[in-house]
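> how does the following fold in three dimensions:
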Amino acid sequence: MATPDFVLELRKSIGHAPLWLIGVTAVVVRGDEALLVRRADNGNWSNVAGVVDPGEEPADAAAREVLEESGLVAEVDALVGVFASEPLQYANGDHAQYLDVLFLCRWVSGEPHPADGENTAAAWWPLDALPPLPGTHDERLRLALAHAGPALFRRRNSPAESPADSPVDTPA
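Below is the predicted model:
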């Protein structure tokens, strides 16, 4: 994912210090297929994902990222869930953590292609023949495809749970 200009400007002031960012993951479906993009930086297939620009609505960011990364027009149908990523460190030393807003999207028009240089391929994959997906991308895809109700959010160490309990996805 290319670093947005606003993040580059922030980094001039804060250096490599941890930065909390809002991200979106867009699971785009067309019938019994899902859109996946092959990342240029590591060669992995993944869902479309990106950073929400300042003042941008997350659903608009999801549709924008789909168009920018794959050339497809997609309609955001549902907020599936909101999750905090694990803290990470990039190769350049920058530290970040993301609040990931997961959306289920429906294909409207276009044929997938790597539209912005962040990906080397974009393609429809049959839901019963998906490639391996890195990190949380497999979980996000499964959650979006199974979505049939209120949005989910992950709870850790809520008053009803002990710290040893595993995370629970709870309807909003």
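> C-alpha only now, for contacts and for neighbours.
OK.
> and the longest helix for this protein?
What stands out as the longest helix in the chain, according to DSSP state H, is helix 58-70.
> quick one: the strands in this protein, in order.
19-30, 33-39, 45-46, 48-51, 73-84, 88-89, 95-109, 119-126, 152-155, 168-171 (DSSP state E).
> so which elements touch the last one?
Which is strand 168-171. strand 152-155 (3 or more Cα pairs under 8 Å, 6 or more residues apart in numbering; DSSP states H and E).
> name the residues that touch the strand it packs on?
Val80, Gly81, Val82, Phe83, Ala84, Pro167, Val168, Asp169, Thr170, Pro171, Ala172 (Cα atoms under 8 Å, 6 or more residues apart in numbering).
> give the PyMOL command for selecting the buried subset of those residues.
In PyMOL, this line selects whichever of these come out buried by 16 or more other Cα atoms under 10 Å:
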select buried, resi 80+81+82+83+84
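> with respect to Gly110, which of the contacts of strand 152-155 is nearest?
Gly110 has its nearest neighbour among the contacts of strand 152-155 in Val80, at 23.9 Å by Cα to Cα.
> grab the nearest non-local neighbour of the closest one.
Ala151 (4.6 Å; Cα to Cα, 6 or more residues apart in numbering).
> for the residue nearest the centre of the chain, give me its contacts.
Geometric centre of the chain, nearest residue: Thr25, 2.1 Å, by Cα atoms, centre = their mean. Residues near Thr25 by Cα under 8 Å, 6+ apart: Asn47, Val48, Ala49, Gly50, Ala62, Asp100, Val101, Leu102, Phe103, Arg140.
> nearest to Trp125, of those residues?
Once Cα to Cα is applied, the member of those that ends up nearest Trp125 is Asn47, at 11.1 Å.
> I'd like the structure of this one too, to check against the first:
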Amino acid sequence: MPIPPFVAELRALVGTTELWLPAVTAVVRRDTGPQHEILLTLRADNGQWAPVTGILDPGEEPALGAAREALEETGVVVTVDRLASVSASPQVTHGNGDLGVYLDLTFDCTWVSGEARVADDENVDVRWWPADALPPMSDWLRQRIDDVLAGETAARFRQPPS
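Below you'll find the model as predicted:
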């Protein structure tokens, strides 16, 4: 579902005004022998590769939201292993002119089951990529993957540039 109903209701009141919304990124990994693979989606709205992302529903527990987004977008079941980083996205202008900035919670997730596939209308392709050969994507999305691959046990909190 591209626009959650609660966001559509807000948009009816505020138009395209910038909204600050809570979101999750699920960086889904699986091991294929000695190397990791990362599950990426090719977004229908901008034609760019990205990890699984989505807006949290009101009152939704963030880790459950990350697992839900992975299933809804790619058809795979995951475990949510840890919070890897907390950051804010740059301002995003959606195709319809809506503006948004997203408070993102990035989770390190492990594939459990399911064949990766396009499972919604938000994406046009879903594919496993070797962690050392990811396709081009925006720097701020790539940073989320790097935060997971760093393997740290404590979450990274992005600091404003000095």
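> list just the nearest of the contacts of Thr25 of structure 1 to Lys12 of structure 1.
For the contacts of Thr25 of structure 1, the nearest to Lys12 of structure 1 is Gly50 (20.9 Å; Cα to Cα).
> tell me how many other residues surround the closest one.
Other residues near Gly50 of structure 1 number 23, with proximity taken as other Cα atoms under 10 Å.
> alignment lookup: it to structure 2.
Matched to structure 2 by TM-score structural alignment, Gly50 of structure 1 sits across from Gly54.
> give the contact list for Glu18 of structure 2.
Glu18 of structure 2 touches Asp98, Leu99, Gly100, Val101, counting by Cα under 8 Å, 6+ apart.
> does the last one touch His94 like I think?
No - Val101 of structure 2 lies out of contact with His94 (Cα atoms under 8 Å); the separation is 10.8 Å.
> have a look at those two and say which one is more surrounded.
Counting neighbours by other Cα under 10 Å for Val101 of structure 2 and for His94 shows that Val101 has the greater number, 17 against 12.
> show me what the more buried one lines up with in structure 1.
Aligned counterpart of Val101 of structure 2 in structure 1: Gln97 (TM-score structural alignment).
> I'd assumed Ser85 was in contact with its match.
Yes - counting by Cα under 8 Å, Gln97 of structure 1 does reach Ser85; the two are 5.9 Å apart.
> shared neighbours, these two?
Joint contacts of Gln97 of structure 1 and Ser85 (Cα under 8 Å, 6+ apart) do not exist.
> OK, contacts around the residue nearest to Val80 of structure 1?
Residues near Ala151 of structure 1 by Cα under 8 Å, 6+ apart: Leu79, Val80, Gly81, Val82, Pro171, Ala172.
> of those residues, which are still contacts in structure 2?
Here is what carries over to structure 2 from the contacts of Ala151 of structure 1, by both residues aligned by TM-score structural alignment, their matches' Cα atoms under 8 Å: Leu79, Val80, Gly81, Val82.
> show me what the last one aligns to in structure 2.
In other words, Val82 of structure 1. By TM-score structural alignment, Val82 of structure 1 lines up with Val86.
> how far away is that match from Arg127 of structure 2?
Separation of Val86 of structure 2 from Arg127 of structure 2 (Cα to Cα, to the nearest Å): 25 Å.
> likewise Leu64 of structure 2?
22 Å.
> any idea how far Ala66 of structure 2 is from Gly114 of structure 2?
In terms of Cα to Cα, Gly114 of structure 2 sits 16 Å off from Ala66 of structure 2.
> and the two? Which one has more around it.
For Gly114 of structure 2 versus Ala66, neighbours defined as other Cα under 10 Å are more numerous around Ala66 (31 against 12).
> check the gap between the counterpart of Glu122 of structure 2 in structure 1 and Thr170 of structure 1 for me.
Matched to structure 1 by TM-score structural alignment, Glu122 of structure 2 sits across from Glu118. Look at Glu118 of structure 1 and Thr170 of structure 1: by Cα to Cα, they are 33 Å apart.
> ok, Leu141 of structure 2 - contacts?
Shown in contact with Leu141 of structure 2 (Cα under 8 Å, 6+ apart): Ala50, Pro51.
> trace it over to structure 1, please.
Match for Leu141 of structure 2 (TM-score structural alignment): His137.
> which among the kept ones among the contacts of Ala151 of structure 1 gets closest to Asp5 of structure 1?
Val82 (24.3 Å).
> so what's the closest one closest to, chain neighbours aside?
Per Cα to Cα, 6+ apart, closest to Val82 of structure 1 is Val101, 4.6 Å.
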